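Asks: here are the coordinates; sequence isn't available:
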């Protein structure tokens, strides 16, 4: 099949995903969600502090620190300068919160890696919330651009207390290699609803790592599309929910070009009464996307009673001319064979269970391939485990697929 601008546009117009609504910049096109809608049916609407309705988004109770190596261009844009870069990823708000954040963001942070630049050190963008209960919610907008044949790693870190609705656009130019790591290490009272949209160019490589530990309610909606053939997307996720905490990750990979690849692996652990995680993975393979290869996987490890993990993988396929497509999902407790193996070698039960949890996350953390982060992430996992008395963990049970 010969791909032309005309037949590509026609194919894109005809197909809609039932898990990914049609976008609009007009706030009036996005009704206030009630929780009965498909894309909101898991989310605790009442805990969003009005982000989904009409709560003011003019807050600024945060500090932002950017540490970028030489050659990387960082600008805080206003007015027409901001308008010139916003939307370059093809992002269109898909729900009321993203549309409200689009309207309310006071300025746009632009991070640009120039053509053929190879950044030797990661770019760190740290947002530390300083809000109190009385402070308004905040809306922010970021545009990250990796120009053709550049190579860089960008780390977003979220800390402190605030109520945040943010939109992040990522443009990966032809032949570029970009890794983006997003770490939500909020205080226990934070609420964060984030939308990330990625456009991957011809023969470009993009890796996204989403790490979520802190916060009261965290909901991330991450979408990726392709601007040309040969692009590759890898999405990795790591999350750990404690008592009463709600974490939701929604992913949508839209194969809009032939000979593209996507690989999604998310792993989560839950402990404590009322801990709730949601993972929604959706891949749309359009008619034009011949020769693509995709796989998505979600694994959840339940550490105590009283937890709930929802996992919904989904494939929507419009052409059979593909290399491969699949998905897997499993939620369960400890693997009794692993525990038996460790205990048979003289390791006590508490330590054995701790080692199983570390092993569950270990391969994923190593895939991040950012040495500056590996040690701190392992330490955070250890700190999460310390919140639960290991002796009170549930007895091993066979995982369910």
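Replies: On my side now, so go ahead. Note that the coordinates shown come from a computational prediction; the quantities given were computed from them, not determined experimentally.
Asks: use CA for all of it now, contacts and neighbours both
Replies: Noted.
Asks: where's the most centrally placed residue in the chain, which helix or strand?
Replies: Nearest to the geometric centre of the chain sits residue 210, at 4.6 Å (Cα atoms, centre = their mean). Assigned by DSSP states H and E, residue 210 belongs to strand 205-212.
Asks: how about the helices of the stretch 101-250 of the chain, start to end?
Replies: Taking DSSP state H, counting those that start in this stretch, the stretch 101-250 of the chain contains no helices at all.
Asks: residue contacts, the residue nearest to residue 99 when sequence neighbours are not counted?
Replies: Among residues not flanking residue 99 along the chain, residue 93 sits closest, at 5.0 Å (Cα to Cα, 6 or more residues apart in numbering). By Cα atoms under 8 Å, 6 or more residues apart in numbering, the contact set of residue 93 is 23, 24, 25, 99, 102.
Asks: go with 10 Å
Replies: 21-27, 30, 99-102, 167, 195, 197 (Cα atoms under 10 Å, 6 or more residues apart in numbering).
Asks: ok, residue 210 next?
Replies: Here residue 210 is in contact with 156, 180-184, 220, 222, 235-239, 249, 266, 368 (Cα under 10 Å, 6+ apart).
Asks: so which of the contacts of residue 93 is the closest to residue 78?
Replies: Taking Cα to Cα as the measure, residue 78 lies nearest residue 102 of the contacts of residue 93, at 13.2 Å.
Asks: any idea how far the closest one is from residue 28?
Replies: Distance of residue 102 to residue 28, given as Cα to Cα, to the nearest Å: 13 Å.
Asks: same deal with residue 150?
Replies: Per Cα to Cα, residue 150 is found 39 Å from residue 28.
Asks: let's bring in a second one:
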């Protein structure tokens, strides 16, 4: 684990407070700061300490602690708001790193990269200046991953790169066993770049992971994170998005395979006019725990966010959790935000917890709203299909496919969409529908 100098402590505190507020101490917009020396990279990114911890714990997302230091976070008891739905015993020690000799000393997943010409994929040491440019750990597990990763993978889309569905960048991350491990990934889209990056998690792992997504001014980036692990895998993934001025970011989380998956995407803005879309698809089987906790932090004027997460559950003790936090700060005038979660319960014994939270500090906004619903099949839809000669079991499957396809079709990569539809089909074949 790394130790910080007093100079680094001070520099990081100043930066992280400005990062949370969307402004520097001098009041400059983050997007106006030189990316080689400010919060979007360079020397400030090397300062690994804490800040923005003011406020009453758990009372507001504005007051939550963020820190690169594991020691700044107290031990997890399960009574905290962030952990009350998580079965801690099933984390396989990821929550107890630094306590009674527990370590993240396993091998990080093997990374196999496929990238179009012009996109670079590098393996770098933890001292690379670019690391830490898009986010700060917000919980103890993410901080443990930060302190314990040895190498990081950086994907860079150069300025004005033009990508599409035919030249996708894919990182296939294959777990190397059940010894707790840490990993770090940075996806960096430079100014006016467009493209798609897929993170495809497979195999067996007990993994704590930080993913940074840094999108510079005018860029248009889609990042798809697929968790299709073996049935015994445990994966905690903190994913940080930083959207620059007039950028567009589409962030998609697909949670399918694994014993316990806990994904915590966070979106922040460093410039006006940015748009972030966050989509999620999950299918929980018997005994699976799939948890998604999102945070959209509107701290900059005239930015937009849309969140749509949809999941299906089947089997005894299948459990899905969705927490959607949106904070609209006082200075974020002109914000346009909406979040939605839908859960479809397919069998008895499954449970979904859905909690949307909207915190607004200014009335000068375009709009803000949220919606959440959990239920079984729509009897009217089933009746409509059956009156047209479709058998009940086939009709039920059609309803589920249509329900989840709203998210799948947002990816806009035909080969990947086909794969996910096939995955949903396999889930349905294993059910009693």
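Replies: Looks like it came in fine. A quick note: this is a predicted structure, and the numbers were derived from the prediction, not measured.
Asks: and the residue nearest to residue 99 of the first structure, how far from residue 139 of the first structure?
Replies: Distance of residue 93 of the first structure to residue 139 of the first structure, given as Cα to Cα: 14 Å.
Asks: what span of the second structure is the longest helix anywhere in the first structure aligned with?
Replies: Criterion DSSP state H: the longest helix present in the first structure is helix 349-368. Counterpart in the second structure of helix 349-368 of the first structure, with TM-score structural alignment as the criterion, is residues 392-411.
Asks: next, the buried residues of the matching stretch.
Replies: 395, 396, 397, 399, 400, 401, 403, 404, 405, 407, 408, 411 (16 or more other Cα atoms under 10 Å).
Asks: please identify which of these is nearest to residue 155 of the second structure.
Replies: For those, the nearest to residue 155 of the second structure is residue 411 (19.2 Å; Cα to Cα).
Asks: for that closest one, which non-adjacent residue is spatially closest?
Replies: The shortest distance from residue 411 of the second structure to any non-neighbouring residue, by Cα to Cα, 6+ apart, is to residue 417 (6.8 Å).
Asks: same question, residue 408 of the second structure
Replies: Once flanking residues are discounted, residue 408 of the second structure sits nearest to residue 417: 5.8 Å by Cα to Cα, 6+ apart.
Asks: what's the neighbour count on that neighbour?
Replies: Neighbour count of residue 417 of the second structure, defined by other Cα atoms under 10 Å: 17.
Asks: ok, residue 26 of the second structure next?
Replies: 7.
Asks: helices along the stretch 251-400 of the first structure, start to end?
Replies: Ranges of helices in the stretch 251-400 of the first structure, per DSSP H, counting those that start in this stretch, are 336-343, 349-368, 371-386.
Asks: now the angle from the last one to strand 205-212?
Replies: For helix 371-386 of the first structure against strand 205-212, the angle between stretch directions is 30 degrees (axes from the mean of the first three to the mean of the last three Cα atoms, to 10 degrees).
Asks: which residues sit against helix 371-386 of the first structure?
Replies: With Cα under 10 Å, 6+ apart, helix 371-386 of the first structure has contacts from 121-122, 155, 181, 183, 185, 211, 213-214, 238-242, 269-271, 303, 353-354, 357-358, 361-362, 365-368.
Asks: next, the mean deviation of that helix compared to the second structure.
Replies: Its matched residues in the second structure lie on average 0.7 Å from helix 371-386 of the first structure after superposition (mean Cα distance after the TM-score superposition for the first structure).
Asks: counterpart of residue 216 of the second structure in the first structure?
Replies: In the first structure, the residue paired with residue 216 of the second structure is residue 173, using TM-score structural alignment.
Asks: so that match touches residue 112, yeah?
Replies: No. Using Cα atoms under 10 Å, residue 173 of the first structure is not in contact with residue 112, being 11.0 Å away.
Asks: need the residues touching each of these two.
Replies: 145, 146, 147.
Asks: counting neighbours, which of the residues you listed comes out on top?
Replies: Going by other Cα under 10 Å, residue 146 tops those with 30 neighbours.
Asks: more neighbours, residue 102 and residue 28 of the first structure?
Replies: The neighbour count for residue 102 of the first structure versus residue 28, taken as other Cα under 10 Å, is higher for residue 102 (23 against 10).
Asks: which position in the second structure aligns with that one?
Replies: Checking TM-score structural alignment: residue 102 of the first structure goes with residue 146.
Asks: show the contacting residues for its match.
Replies: Residues near residue 146 of the second structure by Cα under 10 Å, 6+ apart: 1-2, 48, 67-70, 126, 132, 136-137, 140, 182-184, 208-210.
Asks: how about residue 238 of the second structure?
Replies: Applying Cα under 10 Å, 6+ apart to residue 238 of the second structure gives the contacts 135-139, 141-143, 145, 184, 208-212, 262-266, 293-294.
Asks: which one of the helices of the stretch 251-400 of the first structure lies nearest to residue 189 of the first structure?
Replies: That would be helix 371-386 among the helices of the stretch 251-400 of the first structure, by Cα to Cα, at 16.3 Å.
Asks: list the buried ones in the closest one?
Replies: Neighbour-count burial for helix 371-386 of the first structure flags 374, 377, 381, 384, 385 (criterion: 16+ other Cα under 10 Å).
Asks: where's the last one relative to residue 30 of the first structure, distance?
Replies: This means residue 385 of the first structure. For residue 385 of the first structure relative to residue 30 of the first structure (Cα to Cα), the value is 40 Å.
Asks: hey, where'd the strands end up in the stretch 151-300 of the first structure?
Replies: Ranges of strands in the stretch 151-300 of the first structure, per DSSP state E, counting those that start in this stretch, are 151-161, 163-172, 177-184, 191-200, 205-212, 217-226, 232-241, 246-255, 261-270, 276-285, 293-302.
Asks: so which of the ones you listed is nearest residue 81 of the first structure?
Replies: The closest of the strands of the stretch 151-300 of the first structure to residue 81 of the first structure is strand 163-172. By Cα to Cα, the value is 15.6 Å.
Asks: the closest one: how far from the chain's middle?
Replies: From the chain centre to the centre of strand 163-172 of the first structure is a distance of 10 Å (Cα atoms, centre = their mean, to the nearest Å).
Asks: hmm, back to that, pick out whichever of the buried residues of stretch 392-411 of the second structure sits closest to residue 362 of the second structure.
Replies: residue 407 (30.9 Å).
Asks: straight-line length of stretch 324-341 of the second structure, end to end?
Replies: 8 Å.
Asks: where in the first structure does that stretch align, residue-wise?
Replies: Going by TM-score structural alignment, stretch 324-341 of the second structure sits over residues 281-298 in the first structure.
Asks: chain center to the matching stretch: distance?
Replies: Relative to the centre of its chain, stretch 281-298 of the first structure is centred 18 Å away, using Cα atoms, centre = their mean.
Asks: check stretch 65-82 of the first structure too.
Replies: How far stretch 65-82 of the first structure lies from its chain's middle: 23 Å, per Cα atoms, centre = their mean.
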